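Undergrad: from the sequence below, what's the structure:
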Amino acid sequence: MGYSSTHFKSINPYTEETVYEIPMNTAEEVREIIENSQDVYVNSWRDSSFEQRAELLRAVAKEMKDNLDEYALPMTEEMGKPINEARGEVNKAAWAAEHYAQNAGEYLKTEFIDSDATESFVQYLPLGVTLGLLPWNAPFWLAFRYLAPALMSGNSCIMKHDSHTPLCAIKIVQAFEKAGMPKNLVQNVVINHSQIESIIRHPLVTGVSLTGSSKAGSAVGAIAGSEIKPVVLELGGSDAAIVLADTKDLEHAADVIVLSRYINAGQSCIAAKRIIVEEPIYEKFISLLKERFEKLTLGDPKDESTKIGPIARRELVEEMHEQVDRSVSAGARLVLGGNRMEGKGFFFPVTLLADVEPGMVVSCQETFGPIAAVIKAKDADHALEIANDTEYGLGGSVWTGDIEKGKKIASKIVTGQVSINGIVKSDPRLPSGGVKKSGLGRELGPHGIKMFVNTQQVWVGPVK
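TA: Below you'll find the predicted structure:
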């Protein structure tokens, strides 16, 4: 499953049937893809105006929104995303395209800075061919998070999508083709992990964006670093949701934290994975969580009423059972779920663990599924200490009735983003990314578009 030595094959995690099969590119085809990417960059895209670039991205957004299910269904079939979530993801990908179409000119406008020159300024110029290494869990959104800013800053793009979502990758390129992109501006390369290094090292490839595990980020970052090429790494997370006793609306906090944990069957880097609750409200909040988790329905991801679809692959289900079993053996209280599910499809039950202690597997490893771990904190300082006791630093949330206190805590949480009394999510308008083992660089917002540009300073004489 995944890929053989010659093909990628996607398996429907609900029916366990083959969805799509595609041959892998030969070394010669990979060379051609890179050279074609360079050609379209040099002969067309590099010198295009912001308006020309924006026109393409608006057309891509329209194509996807007008044919929603054509783009949503491959996600549902290849990785089990419930159809309503898949439609939402296509719309969000279109929003990223529209956002950068509208704002890239402003984000990258020339900045005039006073110096001893007659005139001095900074301009943002494209780099050339860029490579995006993408995961299976949000195949459209994460692709557009890379593609939209890279294209609007004048670069050409090669996508290496995950081996489990090859049809999604094909559909993304088709959307650009239907929107009238210059030939080869966005291309899909079908290769296995062992072939990635040679692409990163290719002299024409100027930068790499990876969304994936910390292990993959470490490998890709080392290669890019040895070639002195810019790299953006969006990696794993073990996000904390801190719920303080002064939270005014605990019911709302429980609603949002449950949504954050189960969306995409919990297969999200920025899901609330560790729920840290202050002692006075600890048992009450566990019962609020249990009440909500119990109502979630698992089932056919094509059924509009399904809240949680299957897990993308069988081995991921086994890995999560091991994480839960080891945590329970270490003293965690199993409040809900945890049992192995019989029958067709790669399902994992909605699982709620309480009395989780630092050092337990579900506390220190990333859990990529519908597993919620609840940890008791003596007070706000203790909650903060627990939140930061992880090698990850992607996102986190603070729930409190005192906004000023929430802001102070936010500045002490070692993560790339914090939400106060709200869900942690990515938004095209705001930068997204992590610290520690959760990554480096930023995507989205005005910061993300400056990852793959030459920030060029120009000094014009004579001295004034």
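
Undergrad: please make it C-alpha for all contacts and neighbour counts, starting now.
TA: OK.

Undergrad: residues near Ile196, how many?
TA: Ile196 has 16 neighbouring residues, counting by other CA atoms under 10 Å.

Undergrad: secondary structure element for it?
TA: Per DSSP states H and E: Ile196 is located in helix 196-201.

Undergrad: packing partners of that helix?
TA: Helix 196-201 sits against strand 205-211, helix 214-226, with contacts defined as 3 or more CA pairs under 8 Å, 6 or more residues apart in numbering; DSSP states H and E.

Undergrad: after the longest one comes which helix or strand?
TA: Just to be clear, that refers to helix 214-226. Going down the chain from helix 214-226, the next helix or strand is strand 231-234, by DSSP H and E.

Undergrad: let's compare: structure for the following, please.
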Amino acid sequence: MSTYPELKLYIDGAWRTTSDDMAVINPATEEEIGRLPKAAVSDLDDALTAAEAGFRLWRRTAPRARADLMLKAAKLLRERQEEIACSITAEHGKPLAQARLEVIRGAEFIEWDAGEAVRTYGRVIPSAQGVRYVVHHEPVGVVLGLSPWNFPMSQPCRKIAGALASGCSIILKAAEETPAGAQHIVQAFHDAGLPKGVLNLVFGDPAQISSHLIAQEPVRLVAFTGSTAVGQHLTTLASQHMTRVLMELGGHAPVIVCDDTDVEAAATSCAIRKYRNAGQVCTSPTRFFVHESLYQPFVDTFVQRAKAVVVGNGAEDGVEMGPLANDRRVPALQALVEDARAKGADVLTGGARHGNTGYFFQPTVLAHVPDEAKVMQEEPFGPLAVINPVASLDEAIAKANSTEFGLAAYGFTNRADYIERMSDEVEAGNISFNTLEASLPETPFGGVKSSGYGREGGTEGLENYMNVKNISHSMKIV
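TA: From the prediction side, this is the model:
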């Protein structure tokens, strides 16, 4: 694998190190692979000053020029795919093939928003003679982007792309566990010629960074992806300053398998997607509600595929599932399994740590899990699936809606009336049928209920990064 990059902050168009740093650990080997500089308050203030200046310049840059530069950066990311993917696998642990695909997905987010940059249309509202009302969109200002560790490349790309396409500047605080992905993105924009101050990258103490920067007047939007608990805290901080927020928070995705489904195909597809990224995906299918007539064949096929998953270091050939991101996740999953077992659930496979080195956890399947088990309400964020039988679509929909989350949901059926009912009644921001693809660059992505609000992607994505201004123009003084 390629050498892991030397990690630095990026402020006002220049790379910098600090006197304080922290270790970056390969979760597959538990070995230190790099040292990450931690931003001091002075670094944060420098980033804010740079972002203010960058915003004044970038907001006046023609949308076509913004788009051209973004496309140039995306092209560089595609050209550097292998180098970036190796860095992601080293710091995150996911299989190299999945890391390669993530690099491409990140480039696609940038390319889509670059196209949208030239289409932030306003409108003219018809009115009385001599009077004109014009609705105009303008960039909101300096954005604070906070991205998670589970997708080191694609998640930062989403926030950077939305901000830059809209004419905003951004301070990105990327995840300390997986910093190299964000650094590669910033390097591509630097090499593409992005003016200094428009994009800044910091790392450090998450609580210190968020509390300090959210309180600053120039920060006009907080764009966060992460847990619901942290999102609620950040929203509270932002509300004290009337700062807008874009929140993509936790999920606990239900899957409804109807009685007319090709059960073997559905179970195989679900098992493959469940263990992608070791289940560390906010849209990961987790709670499976299977019609009782198909329950046993679905379970048998799913468990067989789960047992066949090859677990190991993502840098090795043939590995399908890598480790969890950090040492905290292993006991957290074990606790959920033991709680479910104690309350009567069946552990059909897995349920424990895998191996003695690295943060690996076995692909796990729980069946007949009672509603009072913690895993029915708490997002496991790991390779853990719950499969329960249901007697009807009514019961399945009620079970699907029984948590505080509403990010993604899935259904397997060929009946139009079932699709219509689930589309209308399942509470989620994204619902997919006969596929487990919840989000594409061209589709709006976000949640309802405690899964957040606002949307990234699609034609709706840039709306969060822009203010709507109504301009009234009379031909005479009235």
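
Undergrad: deepest-packed of the helices and strands packed on helix 196-201 of structure 1, please.
TA: Of all those, strand 205-211 has the most neighbours on average by mean count of other CA atoms under 10 Å, namely a mean of 24.

Undergrad: could you give the angle of that one to helix 214-226?
TA: Going by axes from the mean of the first three to the mean of the last three CA atoms, to 10 degrees, strand 205-211 of structure 1 is angled at 160 degrees with respect to helix 214-226.

Undergrad: from the chain's centroid, how far away is strand 205-211 of structure 1?
TA: 15 Å (CA atoms, centre = their mean, to the nearest Å).

Undergrad: mind telling me what element Val324 of structure 1 is part of?
TA: helix 314-329.

Undergrad: helix/strand/coil for the residue mapped onto Cys282 of structure 2 from structure 1?
TA: Using TM-score structural alignment, the equivalent of Cys282 of structure 2 in structure 1 is Cys269. Under the three-state scheme (DSSP: H, G, I helix; E, B strand; the rest coil), Cys269 of structure 1 adopts coil.

Undergrad: Cys269 of structure 1 touches Leu235, doesn't it?
TA: Yes - Cys269 of structure 1 lies in contact with Leu235 (CA atoms under 8 Å); the separation is 7.4 Å.

Undergrad: shouldn't Lys9 of structure 1 be in contact with Leu167?
TA: No - contact between Lys9 of structure 1 and Leu167 fails when scored by CA under 8 Å: they sit 9.3 Å apart.

Undergrad: between the two, which is the more surrounded one?
TA: Neighbours per residue, other CA under 10 Å: of Lys9 of structure 1 and Leu167, the larger number sits with Leu167, 24 against 21.

Undergrad: mutual contacts of Lys9 and Leu167 of structure 1, please.
TA: Taking CA atoms under 8 Å, 6 or more residues apart in numbering as the contact rule, Lys9 of structure 1 and Leu167 both touch Tyr20.

Undergrad: contact partners for Gly447 of structure 2?
TA: Contacts of Gly447 of structure 2 (CA under 8 Å, 6+ apart): Glu248, Leu249, Phe405, Gly406, Leu407, Ala408, Ala428, Gly429, Asn430, Tyr453, Gly454, Arg455.

Undergrad: relative to structure 1, which residues correspond to the one helix or strand Pro156 of structure 2 maps to?
TA: Using DSSP H and E, Pro156 of structure 2 falls within helix 154-166. With TM-score structural alignment applied, helix 154-166 of structure 2 matches the range 141-153 in structure 1.

Undergrad: need the contact list for Val354 of structure 1.
TA: Check again: residue 354 of structure 1 is Ala, not Val. Ile286, Ala332, Arg333, Leu334, Val335, Ala373, Val374, Ile375.

Undergrad: the residue mapped onto the third one from structure 2: what's its closest spatial neighbour, skipping adjacent residues?
TA: Residue correspondence, TM-score structural alignment: Arg333 of structure 1 in this structure matches Asp346 in structure 2. Of all residues beyond its chain neighbours, the one nearest Asp346 of structure 2 is Ala367 (5.1 Å), with distances taken as CA to CA, 6 or more residues apart in numbering.

Undergrad: what packs against the helix holding Val324 of structure 1?
TA: Partner elements for helix 314-329 of structure 1 (3+ CA pairs under 8 Å, 6+ apart): helix 361-364.

Undergrad: adding distance to Ile386 of structure 1, write the helices and strands packed on helix 196-201 of structure 1 out as JSON lines.
TA: Output for those, formatted as JSON lines (distance: least, CA to CA, whole Å):
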{"stretch": "strand 205-211", "distance to Ile386 of structure 1": "26"}
{"stretch": "helix 214-226", "distance to Ile386 of structure 1": "21"}
